[in-house]
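[1] I need the structure of the sequence given here:
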Amino acid sequence: MTAPRTVLLTGAAGGLGTLMRELLPSYGYRLRLFDRLPIEGEPDAIVADLADREALRKAVHGVDAVIHLAGISLESTFEKILQANIEGTYNLYEAAREEGVRRIVFASSNHAVGFTPRPRDGSAAIPVNTPRRPDTFYGLSKGFGEDLASLYWDLHGMETVSVRIGSCFPRPTSVRMLSIWMSPGDCARLLHAALTAENVGHTVVYGSSANTRLWWDLSSARALGYEPQDDSEEYAAELIAAQGELDPENPEHAHLGGAFCTDPPAWPY
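    Below is the predicted model of the structure:
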């Protein structure tokens, strides 16, 4: 697939959106920015909510593809998750369908399978087709988004790569994150591969760097042309010295979703 030139980036004011605003233009993309909050230094950004169908229709008009990062990224009430992550994602897909957009990259999450037991030493990596076991309403909404993407591929021929993102920060901040960390550079590489790979239909991939302690299988991401270049291991000694190794008897450490399975961090708004 020829690299799309104009890409709508929803959630552009968020942490991940801010990182991608800096990195994706180097791949030749012209980004159209969308967020419910104003973005400093970006006067042309579209400031609107995912509930605003008219604004979404204008946002997707004429773009070649969409990277959908917008929504609630922590746990919240079901009502708030329903509006932002479930209805909001549906509104985006409908706007894209109406405007003839053929490729979406959907920010799913490892929390769609968060209650999956984490691999122990010597055990097999978690496959991308492992049964979904959401750990929160947030994780549940990401499973919905994956199914919505599958439906729109089968019904309307709209292609989606659903990326089950681990944790994308400049550096990992916990021992758990050593296994699911994705560097910003690798995130940009994965999104570029998801935008340009041929014949993806609806493809689900895990999103992380090539970490020595990796918990899941990156083969479906690599099949898109993704070649991760970073590894969290350079941060391991420092984090383990400060926090200790993961304890298999600790419920927070027993599952892929970590603290989301026991005491999930709450969305502040």
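[2] CA only for contacts and neighbour counts going forward, please
    Fine.
[3] and Leu50, how many neighbours?
    Number of residues near Leu50 (other Cα atoms under 10 Å) recorded here: 25.
[4] same question, Val60
    By the measure other Cα under 10 Å, the count of residues near Val60 is 26.
[5] my read: it touches Arg97, true?
    No - with contact defined as Cα atoms under 8 Å, Val60 does not count as touching Arg97 (9.4 Å).
[6] all helices of the stretch 51-200 of the chain, in order?
    Assigned by DSSP state H, counting those that start in this stretch, the helices in the stretch 51-200 of the chain fall at 53-60, 78-81, 88-98, 137-156, 184-196.
[7] what sits against the residue nearest to the spatial centre of the chain?
    The centroid of the chain falls nearest to Ala107 when counting by Cα atoms, centre = their mean (2.8 Å). Counting by Cα atoms under 8 Å, 6 or more residues apart in numbering, Ala107 makes contact with 67-69, 142, 162-165.
[8] let's see this one next, to set against the first:
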Amino acid sequence: MQRILITGAAGGVGTLLRPRLARPGRVLRLLDVVETTPGPGEEGVTGSVNDLDAMTAACHDVDAIIHLGGQSRENTIDDVLELNVAGTYTVLEAARRAGVGKVVLASSNHAVGFHSRDEVPEGGLPADASPRPDTLYGLSKVGIEAAGRLFADRYGLAVIAVRIGSWFETPPGVRGLATWLSPDDGARLMEACIATDAPGFRLIWGISRNTRRWFSLAEGEAIGYDPKDDAEAFAGELITGGEPDFLADPELNRAGGGWCEVELGLPMT
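    Prediction:
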């Protein structure tokens, strides 16, 4: 019986992912700070990613971890460091103690938010492009990636950090035509991460096969990710009043979009 631990399982992404990862012979162990109601093939655990004892217990008999828990928006430095960086350290340390060999980390396009489309090489912005965080939240995602590399290099964990674009039911606006990760492709991506036997640390992009993407899919394809969906199906309803200038509009030209201009440390609505 394969057991997958999902942290932050009650959140938006976790809710999209759970039914799509359900399989015969697989148990999804759902961890969140709020109580979850497990369905068939699921186990519920109430706990915090900052509680090492609780996390270590939650990792018992687990084959892989999908770490989604933490702060998902811009906030104060104390908040994003505690929930994202310290929380991710705790998850990785718990995995090490419990003998879990593989951890998938939810990073973000905001770790590289100031990279722009007009500087991208042929083939798209590499998944391992150098950090250029656009916010304190983005800074914390850089810290998450660094923690993953530490545990891969020092302890031999297989760690895949996914720089997620826009993981929603439908693309959130025109920018989403490039950054969208459909719910079904998100599940395909997690399945590829779980199944691969690639060792060490990897960075990959979490996006669909969007016509207007400017992010590389090569690193994900190297571990078996084959996205099927394309945000272009929504272009007709998202683009009104003429074709936007994707290079001249900073919202569309930067990986982080409008996040590059928000005031640091203020929660975003």
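[9] list the TM-score for the superposed pair.
    TM-score of the superposed chains, computed with TM-score structural alignment, normalised by the length of structure 1, equals 0.91; 266 aligned residues with a Cα RMSD of 2.4 Å.
[10] looking at the contacts of Ala107 of structure 1, which two lie furthest apart in space?
    Ile67 and Lys142 (14.6 Å; Cα to Cα).
[11] more neighbours: those two, which one.
    Each of Ile67 of structure 1 and Lys142 has its neighbours counted (other Cα under 10 Å); Lys142 has more, 28 against 23.
[12] aligned to that one, what sits in structure 2?
    Aligning on TM-score structural alignment places Lys142 of structure 1 opposite Lys141 in structure 2.
[13] ok, now how distant is its match from Pro244 of structure 2?
    30 Å (Cα to Cα, to the nearest Å).
[14] I'd assumed Gly206 was in contact with Leu181 of structure 2.
    Yes - in this structure, Leu181 of structure 2 is within contact of Gly206 by Cα under 8 Å, at 6.3 Å.
[15] give me the common contacts of those two.
    164-165.
[16] now for the closest residue to Leu177 of structure 2 other than its chain neighbours: which residues touch it?
    Distance criterion Cα to Cα, 6 or more residues apart in numbering; nearest residue to Leu177 of structure 2, sequence neighbours excluded, is Ala231 at 5.0 Å. Shown in contact with Ala231 of structure 2 (Cα under 8 Å, 6+ apart): 170-171, 176-178, 180, 208-211.
[17] quick one on the thing from earlier: can you put the contacts of Ala107 of structure 1 in TSV and add distance to Pro264 of structure 1?
    Formatted as TSV, these follow (distance: Cα to Cα, whole Å):
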residue	distance to Pro264 of structure 1
Ile67	26
His68	23
Leu69	20
Lys142	15
Ser162	23
Val163	21
Arg164	18
Ile165	17
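[18] nearest to Glu238 of structure 1, of those residues?
    Using Cα to Cα, Ile165 is the member of those that sits closest to Glu238 of structure 1, with 23.7 Å.
[19] measure how buried the closest one is and give me the count.
    Neighbours of Ile165 of structure 1 (other Cα under 10 Å): 21.
[20] ok, it touching Val105?
    No - Ile165 of structure 1 lies out of contact with Val105 (Cα under 8 Å); the separation is 11.6 Å.
[21] now which residue in structure 2 aligns to Leu33 of structure 1?
    Under the alignment by TM-score structural alignment, Leu33 of structure 1 pairs with Leu30 in structure 2.
[22] doesn't that match lie inside a helix?
    No - counting by DSSP: H, G, I helix; E, B strand; the rest coil, Leu30 of structure 2 is not found in a helix; it is strand.
[23] number of residues surrounding it?
    When neighbours are counted by other Cα under 10 Å, Leu30 of structure 2 registers 25.
[24] can you check the one 3 residues further on too?
    Using other Cα under 10 Å, Val33 of structure 2 has 15 neighbouring residues.
[25] ok, now Pro170 of structure 1?
    For Pro170 of structure 1, the count of nearby residues is 12 (other Cα under 10 Å).
[26] and the contacts of Ala231 of structure 2, which two are furthest apart?
    Thr170 and Thr211 (14.9 Å).
[27] so for those two, which residue has more residues nearby?
    Neighbours were tallied for Thr170 of structure 2 and for Thr211 using other Cα under 10 Å; the higher tally belongs to Thr170 (16 against 13).
[28] does the more buried one really touch Asp184, like I thought?
    No - assessed by Cα under 8 Å, Thr170 of structure 2 is found out of contact with Asp184, at 11.1 Å.
[29] overlap in contacts, those two.
    When Cα under 8 Å, 6+ apart defines a contact, no residue borders Thr170 of structure 2 and Asp184 alike.
[30] measure Gln44 of structure 2 to Glu35 of structure 2 for me?
    For the record, residue 44 of structure 2 is Gly, not Gln. Using Cα to Cα, one gets 7 Å for the distance from Gly44 of structure 2 to Glu35 of structure 2.
[31] Leu157 of structure 2 now?
    Leu157 of structure 2 is 29 Å from Glu35 of structure 2, by Cα to Cα.
[32] the two: which is more packed in?
    When Leu157 of structure 2 and Glu35 are compared for neighbours, Leu157 comes out ahead with 23 against 14, by other Cα under 10 Å.
[33] any idea how far the more buried one is from Pro133 of structure 2?
    For Leu157 of structure 2, the distance to Pro133 of structure 2 - Cα to Cα - is 25 Å.
[34] same deal with Leu5 of structure 2?
    Leu5 of structure 2 sits at a distance of 28 Å from Pro133 of structure 2 (criterion: Cα to Cα).
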